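Engineer: structure for the following, please:
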Amino acid sequence: CDQFDTMWRVFPDELKNSGEYYFKGGSLNTYFPNKKYGNDIDKINAGCLWLFKQFYGSLYNFSSNANENMNIVTYIMTWVSYKLNQKKQDGITKFNEFYSRHIKNVDEYNNSIEDSTEYRSYIDLMNKKQELMDIDIKLMSKLYDLFKNLCKMYNDFSKKSNNRKNYIEYANKFADEYKKLFNDNDNNVEG
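Structural biologist: This is a model prediction of the structure:
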């Protein structure tokens, strides 16, 4: 959650009053694919690449995260879906559409991962999550909201361990949102 906390500071989930992304750039500026800057897709791609680099960029991080916690790829995919859902982008309604148009043929996603034998690139990591590719970004955004709530709880817990009331509020919010998502007949999700 620490890496996502950093992401939320440089590329917050809230939009500006004008409806534009609030993008501080900072460390993300070096992650624009193909060195293209400026449009919303480029900003989302920079955030996505930055997250992959944080979790899988070094041999140590890669071996820890790829072998122990492939769910991080899911969290990254839900973040991308959330950002795409905030502002409609080229008619993209599923992660797979973004993947096909803006990830699959980008060098930075296809570059070899140092000393990895099982996963050769970030593309290989995403391809392990094929079951998520065709889920509507609206639903993925709801999953992201759940993930973000858990991260806030985790981050607050690691900073101030004495305020139990906050944790109960986070837990109740998570349970309520989960129930809504689980009982939503429009999401076509079972279990």
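Engineer: C-alpha from now on. contacts and neighbour counts both.
Structural biologist: Noted.
Engineer: show me what the host helix or strand of Lys148 is packed up against.
Structural biologist: Lys148 belongs to helix 137-159 when elements are defined using DSSP states H and E. Contacts defined by 3 or more Cα pairs under 8 Å, 6 or more residues apart in numbering; DSSP states H and E place helix 137-159 against helix 71-86, helix 164-183.
Engineer: mind redoing it with 6 Å?
Structural biologist: Applying 3 or more Cα pairs under 6 Å, 6 or more residues apart in numbering; DSSP states H and E, one finds that helix 137-159 contacts helix 71-86.
Engineer: next structured bit after the helix it packs on?
Structural biologist: From helix 71-86, the next helix or strand downstream (DSSP H and E) is helix 95-102.
Engineer: and the contacts of that next one?
Structural biologist: With Cα atoms under 6 Å, 6 or more residues apart in numbering as the test, helix 95-102 has contacts from 133-134.
Engineer: and that helix, how far out from the chain middle?
Structural biologist: 14 Å (Cα atoms, centre = their mean, to the nearest Å).
Engineer: got the angle for it vs helix 137-159?
Structural biologist: Angle of helix 95-102 versus helix 137-159, following axes from the mean of the first three to the mean of the last three Cα atoms, to 10 degrees, is 90 degrees.
Engineer: so how far is Lys152 from the residue sitting furthest away from the middle of the chain?
Structural biologist: Using Cα atoms, centre = their mean, the residue of the chain lying farthest from its centre is Asn162. It sits 29.3 Å away. Separation of Asn162 from Lys152 (Cα to Cα, to the nearest Å) stands at 15 Å.
Engineer: to compare against the first, here's the next sequence to fold:
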Amino acid sequence: MDHFMCIKFGTLRTFYPDELGKLTKYEFDNNGSISNYCPNVGSKNKCETDLDKIKAGFIWLFEQNIVSRISDLSTEQIDIFIIYIMIWFNYMLRLKSYNNTNNLNDFYTKYTEDNTHYNYCKKHNDDCTITLKSKLGYNNFKEIIDKKKDLLNISFEDMPKFYDAFKLLCNMYTEFNENDPKCTEYLKIANQFVEKYKELNENSDITEGSPYYQIWSTLSNDYDNFKKKCNDVNCNGFPLLPEIKTSQIPIKGSEEIVQNSEVTSSSPSIISKLIPVLSIFAAIPIFMGIGYKYSLFGFRKRSQKQHLREKLKKIKRMDH
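Structural biologist: Presented below is the predicted three-dimensional model:
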């Protein structure tokens, strides 16, 4: 993020407000070269519908922030600018009731697939494709934007909050003046930004690499960069941002995995403890069977001896 980029977003808001019901005295088509991206109406280009204005504003932001400065921007700066432009595009589509479109990705594709402004890099009618290729490795802006299409998946409820946080951060950059720093004013806006950040940071759906995470990490880095600018002019005491709360995508469930692994790892020891016990229980009926067998044998033996004694007694009586 930089002062120049935020000025361009502010200029666009002057000609095309980002709040419902807010009027402007400026004609949209009079905003510099923006009419170049409007549909042909009669003998000139004119944006008559909100959709026309959103599409034209989207391309104009690319032209002003990236194409016109492409030789001076780093790869990282271009990537950051694209994220902020996509935030504006998503927010405005939803604000102007295009959120009823089933899939904003399909909506985006429909209006960019054959649009020459996306498929070529033109700077003052000169081809800037070679510069774009050497900077980012892409042949046109559509290829770059396609890599950021997942930013269109931010929910309808969360997008206004992200956009508000972006605007607050931009206000800090546009208000900053190193020759006449107004530390109190910067701190006031910074506190508002941090509160908005905390509010959105409660979203439990933030996973690393997700659209939410991309926006948060970008806003966080630009806020830290602004704090450094303020520290250089002795504006201190800015609040810290909390760490981004991320949720892990459960594969099987960590607790379940731990429990299963514990059961698996302890199985040999459990079995080794059970074997002697089971052996004892298995041996009991065996010994009982043997004991029973021997007890029966002993009983029969005693019966036989008793029978012999009685026979002998009878024989003796007969002899007498």
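Engineer: TM-score of the superposition?
Structural biologist: Overlay of the two chains. TM-score (TM-score structural alignment, normalised by the length of the first structure): 0.82; 185 aligned residues with a Cα RMSD of 2.7 Å.
Engineer: in the first structure, what stretch matches stretch 213-226 of the second structure?
Structural biologist: Using TM-score structural alignment, stretch 213-226 of the second structure corresponds to no residues of the first structure.
Engineer: and what of stretch 293-310 of the second structure?
Structural biologist: Under TM-score structural alignment, there's no match for stretch 293-310 of the second structure.
Engineer: give me the contacts around that stretch.
Structural biologist: Applying Cα under 6 Å, 6+ apart, the set of residues contacting stretch 293-310 of the second structure from outside is empty.
Engineer: hmm, 10 Å instead?
Structural biologist: 287-292 (Cα atoms under 10 Å, 6 or more residues apart in numbering).
Engineer: ok, these vs Tyr118 of the second structure, which is closest?
Structural biologist: Nearest to Tyr118 of the second structure among the contacts of stretch 293-310 of the second structure, counting by Cα to Cα, is Phe287 at 90.2 Å.
Engineer: neighbours of the closest one, just the number please.
Structural biologist: Phe287 of the second structure is flanked by 11 other residues according to other Cα atoms under 10 Å.
Engineer: which part of the first structure lines up with stretch 182-189 of the second structure?
Structural biologist: The aligned range for stretch 182-189 of the second structure is 163-170, by TM-score structural alignment.
Engineer: superposed on the second structure, what's the mean shift for the helix holding Lys148 of the first structure?
Structural biologist: Compared with the second structure after the fit, helix 137-159 of the first structure shows a mean deviation of 2.0 Å (mean Cα distance after the TM-score superposition for the first structure).
Engineer: what's the distance between the residue farthest from the centre of the first structure and Asp2 of the first structure?
Structural biologist: Counting by Cα to Cα, the gap from Asn162 of the first structure to Asp2 of the first structure is 20 Å.
Engineer: same check, this time on Asn29 of the first structure
Structural biologist: As judged by Cα to Cα, Asn29 of the first structure and Asp2 of the first structure stand 19 Å apart.
Engineer: who's more crowded, the two?
Structural biologist: Looking at Asn29 of the first structure and Asp2 with other Cα under 10 Å, you find the greater number of neighbours at Asn29, namely 17 against 11.
Engineer: does whichever residue in the second structure pairs up with the more buried one belong to a helix, a strand or coil?
Structural biologist: Alignment note (TM-score structural alignment): Asn29 of the first structure maps to Ser35 of the second structure. With DSSP: H, G, I helix; E, B strand; the rest coil as the basis, Ser35 of the second structure sits in helix.
Engineer: for Ser35 of the second structure, list the residues it contacts.
Structural biologist: Residues near Ser35 of the second structure by Cα under 10 Å, 6+ apart: 28-29, 44-47, 53, 56-57, 60.
Engineer: neighbours around Thr218 of the second structure, how many?
Structural biologist: Thr218 of the second structure has 17 nearby residues by other Cα under 10 Å.
Engineer: that one in helix, strand or coil?
Structural biologist: helix.
Engineer: what residue of the second structure matches up with Leu132 of the first structure?
Structural biologist: Using TM-score structural alignment, Leu132 of the first structure pairs with Leu151 in the second structure.
Engineer: setting aside sequence neighbours, what's the nearest residue to Met133 of the first structure?
Structural biologist: Spatially, and ignoring its direct neighbours in sequence, Met133 of the first structure is nearest to Asn96 (4.7 Å; Cα to Cα, 6 or more residues apart in numbering).
Engineer: gap between the counterpart of the one you found in the second structure and Phe89 of the second structure?
Structural biologist: Residue pairing (TM-score structural alignment): Asn96 of the first structure is matched to Asn105 of the second structure. To Phe89 of the second structure, Asn105 of the second structure is 12 Å away according to Cα to Cα.
Engineer: what is in contact with those two at once?
Structural biologist: 151-152.
Engineer: so these two - more neighbours on which side?
Structural biologist: Neighbour comparison, Asn105 of the second structure and Phe89: the larger count goes to Phe89, with 21 against 15 (by other Cα under 10 Å).
Engineer: aligned partner of Tyr56 of the first structure in the second structure?
Structural biologist: Matched by TM-score structural alignment, Tyr56 of the first structure corresponds to Ile66 in the second structure.
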